[in-house]
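A.B. asks: Give me a 3D structure for the following:
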Amino acid sequence: MSFQGPPEVYDLLILGSGAGSKLLAWTFAGQGQKVAVVERKYVGGSCPNIACLPSKNVIHTAQMAHNIRRGAEFGVDIDGFHVHMPAVRERKRKMVQGLVDVHLSLYKQSGAELIMASGRFVGPKILEATLPDGTKRLLTGKSVVIGTGTHAVIDNIPGLASAQPLTHVEALELDVVPEHLIILGAGYVGLEFAQAMRRLGSQVTVLGRGHRVIHHEDDDVTEGLQQLFQDEGIELALNARVKSVSGVSGWSVRVEIEQNGVAKSLHGTHLLVASGREPNTKDIGLELAGVELTERRYIKVNERLETTAPDVWAVGEVAGSPQFTHISEDDFRVVRDNLLGGNRVTTGRQVPFCLFTDPEYARIGLSEKEAKAQGIGYRLFKIPMTAVLRARSLVETRGFLKCLVERDSDRILGFAAFGVGAGEIMGCVQIAMLGKLPYTDLREAVLAHPTIPEGLIALFSAGAS
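C.D. replies: As a prediction, the model looks like this:
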């Protein structure tokens, strides 16, 4: 298509409106620069719309159902209850709309222009934006940022695509409790949805390729999670390879698997795919922009998040950054500082994460597996959650705390928690690590009683192995 006149010129042009992208837009527009963001569908990206925050909303509802079901333990008699999924969905939708409204307000306040359109590059730093009505705008930026994110992988398994499986996007829009949900994938997304749907009333089967769930983590973590799922009546089929799928999700599905060399057939009503993610780099003209990809088709960047094209940057998951919103937010800081003439890099930054099962699993720094693989000597401090008095008062004592301390010093190498409040207590340790505090400072700290972080005193007062 031909265009009349030259492209519209911006100081900063951004494709995709996820965490790193929107923060760059608001920051530089707020400083008086002319900024445009081209977003295909989700204002603010996946986190507030279809991922982190809405999933935790539904998980919290499932927690409420679980607590009601356990009412007798608390001395509360409940004759019976019903999960009304349309109301669960509506609660989630209201939260999402509130977040979208906040985003729109911030665009207006900052002066950044949000263009709802499909964007593709037609030349170096030149973007063609196709609006919903079919009209097109040609845009260019003195600097360009790409933050198009990732999407769920639908593996090339016979019958899988035609079965119209749920991804996390559709699962968050369910208006019924699945009678029997089969989940392909035993990673973060699969495990969080498995427990939530089980607590909402589904029969749940999780299929995992590995011999453990989140198998890259330490064995005590995976064993703890697997025992949790067993106790809650979630079926785990590990070492499983899906051979074929038939039927349609939402009605009836049949999944043929091979498990430990034995052929098996599973029947369910719904099928959820949670077996990984792939970058949104296809058909957006990156080759015309001079932006090269890695072998896995992520955008190739250096430690400054510069692409192979001059004045073009990439942030978030599409750049191969760890797939967490807080990392995309740090990508914003890296690009912001470098656009302003600094030299900020991604090398060596901390990558905390939390699995929002109940109880949670959280980790920062080295795991035991990683320390051993790298030949790093360490002392291990570890206590069961029964040693944390706040956990005892809540009668939520499943799990443990553990910390790796450098063998020849008091430096904290890594911390992991599987237990109530794991994500919050991890933050306390992470701040100590950022401040380069020895573990003894946490051991000797005066922490409020009874709180979960107080458990750090018990942890570091215990003998190390």
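A.B. asks: alpha carbons only for contacts and neighbour counts from here, please
C.D. replies: Noted.
A.B. asks: so where do the strands sit in the stretch 1-150 of the chain?
C.D. replies: With strands called from DSSP state E, counting those that start in this stretch, the stretch 1-150 of the chain shows them at 8-15, 35-39, 113-116, 118-123, 126-130, 136-146, 150-152.
A.B. asks: Highest mean neighbour count out of those strands?
C.D. replies: Ranked by mean neighbour count, the strands of the stretch 1-150 of the chain are led by strand 35-39 with a mean of 26 (mean count of other C-alpha atoms under 10 Å).
A.B. asks: one more to line up against the first:
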Amino acid sequence: MKYDIIVIGSGPGGYIAGIRASQLGKKVAIIEKYSTLGGTCTNVGCIPSKALLDSSHHYYDAVNHFEEHGISVEKPSFDFGKMVDRKAKIVETTTGGIKYLMDKNNIDVFEGLGSFEDKTHVKITKNDGSSEIIEGTNIIIATGSKPSTLPFITLDKERVITSTEALKLPEVPKHLLVIGGGVIGLELGSVYKRLGADVTVIEYAPKITPTMDADVSKELQKVLKKQGIKFAVSHGVTSVERNGEEVIVKANNKKGEEVTFTGDYCLVAVGRKAYTAGLGLEKVGVEVNERGQVSVNDHLQTNINNIYAIGDVVKGAMLAHKAEEEGVVVAEYLAGEKPHIDYNLIPGIIYTWPEVAAVGKTEDELKEAKIDYKSGKFSMRALGRSRASGDLDGFVKVLADKNTDEILGVHMVGARVADLIMEAAVAMEYRASAEDLARICHGHPTYSEAVKEAAKAAWDGKPLNA
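C.D. replies: A predicted model of the protein is given here:
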């Protein structure tokens, strides 16, 4: 069977690429090796982790904050099994929704491992060992990523685990050790801390969320520490050993001294790596870089002119929404359109509580680029909406060009900033100035007023409520 476009992988990048291509009149096939669609994000990533984050957040509020709202309940308790079941149902509904979209858009879905026979033919090897070959004029690689580890760590997936196992543990850990102070480690660490686990985050860098703005990292660590999470930054892990139901992690601190951490579970959250196993890239000569990522040009085209790659399998931030945008870009490009993607305007979000969100440049990046900038910052504590909800932690910071006032970066810690960041992204897409944002009337009382106030602080240094 011949298709205009074959997509290998049905994660956010793959299935969105397929839908957009079909909308533009292309005959599309999607190959997925697992029995459910949606990739890591839907099955063992974004969606299930947010389900557990929300459930644990409700419980945490019941224990710690209901009383101050005048709400009295018997001593709150939770059924962890029900939380996990709820998460599973949400995943099932979401994957079912993707299947519906495939049918709606007349996309043929093949279950099995896709591998290149040549530049236009893909072999699909099914679970029962049978196989078939389909032909595509163009092929999009969207095979995503897998959790990384350290060379000396043995992942037994029982006590020494990745994010995949952390989403389906049989119990709440007594003491969860988390190696890596990035997005995954902090989100899953938050889930189990709220449910009563001791949580210790061990991070090699001198700060958590190392790639984010320094003020954000500092504020987030302060808030999470207040919630009871322990941090060991500037600690390089040297060994992880399991002894029965105990896990021992050894690390060297910045003085070179050995420190030992003991817990009953250890989550290895040191990032993710591109997944290309079994694709047969060498058969067609598709080039990969030194990190194992598929090499692409500005059109996400590989060195083989009819083969493209998107999402976690190529360079850049490993974010579902980045993969989606790349999927749209390739589909539209193959349909003869002229799409674009501005990688500087892809927001980064952490779903702890308070949430963290950022778009554009950090202060360190602006300094490194020798760009003259000005900064405006506004505390969430000064907002009427924050006082009403009791969510007082955090701030919004706006960075703008010192000469032109154009907004160059926005960094937030606070309630609902995962949604709020898009105000900044839209403003920056249209190259708004800090004054532009400051002069827009914002609803009162809302969390969004912090954006207006921070923009005014960057523009003229005179926020109205600080």
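A.B. asks: TM-score of the superposed pair?
C.D. replies: TM-score for the superposed chains, counting by TM-score structural alignment, normalised by the length of the first structure: 0.94, backed by 457 aligned residues with a C-alpha RMSD of 1.9 Å.
A.B. asks: quick revisit: of the strands of the stretch 1-150 of the first structure, give the one that comes closest to Glu368 of the first structure.
C.D. replies: strand 150-152 (29.6 Å; C-alpha to C-alpha).
A.B. asks: Give the other helices and strands that the closest one contacts.
C.D. replies: strand 277-279 (3 or more C-alpha pairs under 8 Å, 6 or more residues apart in numbering; DSSP states H and E).
A.B. asks: try it again with 10 Å
C.D. replies: helix 168-171, strand 277-279 (3 or more C-alpha pairs under 10 Å, 6 or more residues apart in numbering; DSSP states H and E).
A.B. asks: In the second structure, what stretch matches that strand?
C.D. replies: The aligned range for strand 150-152 of the first structure in the second structure is 145-147, by TM-score structural alignment.
A.B. asks: distance from that stretch to the first structure after superposition?
C.D. replies: Average distance, stretch 145-147 of the second structure versus aligned residues of the first structure after superposition (mean C-alpha distance after the TM-score superposition for the first structure): 0.4 Å.
A.B. asks: For Ala161 of the first structure, find the nearest of the strands of the stretch 1-150 of the first structure.
C.D. replies: Checked against C-alpha to C-alpha, the stretch from the strands of the stretch 1-150 of the first structure lying closest is strand 150-152, at 12.3 Å.
A.B. asks: how far out from the middle of the chain is the closest one?
C.D. replies: Distance, stretch centre to chain centre, for strand 150-152 of the first structure: 11 Å (C-alpha atoms, centre = their mean, to the nearest Å).
A.B. asks: repeat for stretch 174-190 of the second structure
C.D. replies: The answer for stretch 174-190 of the second structure is 14 Å, by C-alpha atoms, centre = their mean.
A.B. asks: what's it aligned against in the first structure?
C.D. replies: The aligned range for stretch 174-190 of the second structure is 179-195, by TM-score structural alignment.
A.B. asks: next one: stretch 388-398 of the second structure
C.D. replies: Counting by TM-score structural alignment, stretch 388-398 of the second structure sits on residues 393-403 of the first structure.
A.B. asks: how far does that stretch sit from the chain's center?
C.D. replies: When C-alpha coordinates are averaged (C-alpha atoms, centre = their mean), stretch 393-403 of the first structure and its chain have centres 24 Å apart.
A.B. asks: returning to that earlier point: may I see the helices and strands packed on strand 150-152 of the first structure organised as TSV, with distance to Gly290 of the first structure added?
C.D. replies: Formatted as TSV, those follow (distance: least, C-alpha to C-alpha, whole Å):
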stretch	distance to Gly290 of the first structure
helix 168-171	32
strand 277-279	17
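A.B. asks: and those as JSON lines, adding distance to Pro438 of the first structure and mean neighbour count?
C.D. replies: Shown next, in JSON lines, are those (distance: least, C-alpha to C-alpha, whole Å; neighbours: other C-alpha atoms under 10 Å):
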{"stretch": "helix 168-171", "distance to Pro438 of the first structure": "41", "mean neighbour count": "16"}
{"stretch": "strand 277-279", "distance to Pro438 of the first structure": "38", "mean neighbour count": "17"}
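A.B. asks: Quick one: residues contacting the residue nearest the centre of the second structure.
C.D. replies: Centroid-nearest residue in the second structure: Leu319, 4.8 Å away (criterion: C-alpha atoms, centre = their mean). Applying C-alpha atoms under 10 Å, 6 or more residues apart in numbering to Leu319 of the second structure gives the contacts Pro12, Gly13, Cys41, Cys46, Gly311, Asp312, Ile346, Pro347, Gly348, Ile349.
A.B. asks: Surely the fifth one touches Val329?
C.D. replies: No - at 11.4 Å, Gly311 of the second structure does not count as touching Val329 under the criterion of C-alpha atoms under 10 Å.
A.B. asks: ok, back up a step: indicate which one of the helices and strands packed on strand 150-152 of the first structure is closest to Lys125 of the first structure.
C.D. replies: Nearest of those (C-alpha to C-alpha): strand 277-279, 20.0 Å.
A.B. asks: Once aligned, what mean separation remains between the closest one and the second structure?
C.D. replies: Looks like 0.7 Å for strand 277-279 of the first structure (mean C-alpha distance after the TM-score superposition for the first structure).
A.B. asks: so what secondary structure elements neighbour that strand?
C.D. replies: Using 3+ C-alpha pairs under 10 Å, 6+ apart, strand 277-279 of the first structure sits against strand 150-152.
A.B. asks: I'd guessed Asn343 of the first structure sits against Arg304; true?
C.D. replies: Yes - between Asn343 of the first structure and Arg304 there is a contact under C-alpha under 10 Å: 7.2 Å.
A.B. asks: Show me whatever sits in contact with both of those two.
C.D. replies: Joint contacts of Asn343 of the first structure and Arg304 (C-alpha under 10 Å, 6+ apart) are Val334, Val335, Asp337.
A.B. asks: Residue range in the first structure corresponding to stretch 204-222 of the second structure, please.
C.D. replies: So stretch 204-222 of the second structure sits over residues 209-227 in the first structure, by TM-score structural alignment.
A.B. asks: Can you give me the end-to-end span of that stretch?
C.D. replies: 18 Å (C-alpha to C-alpha, to the nearest Å).
A.B. asks: same question, stretch 291-302 of the second structure
C.D. replies: Note: stretch 291-302 of the second structure ends 16 Å apart using C-alpha to C-alpha.
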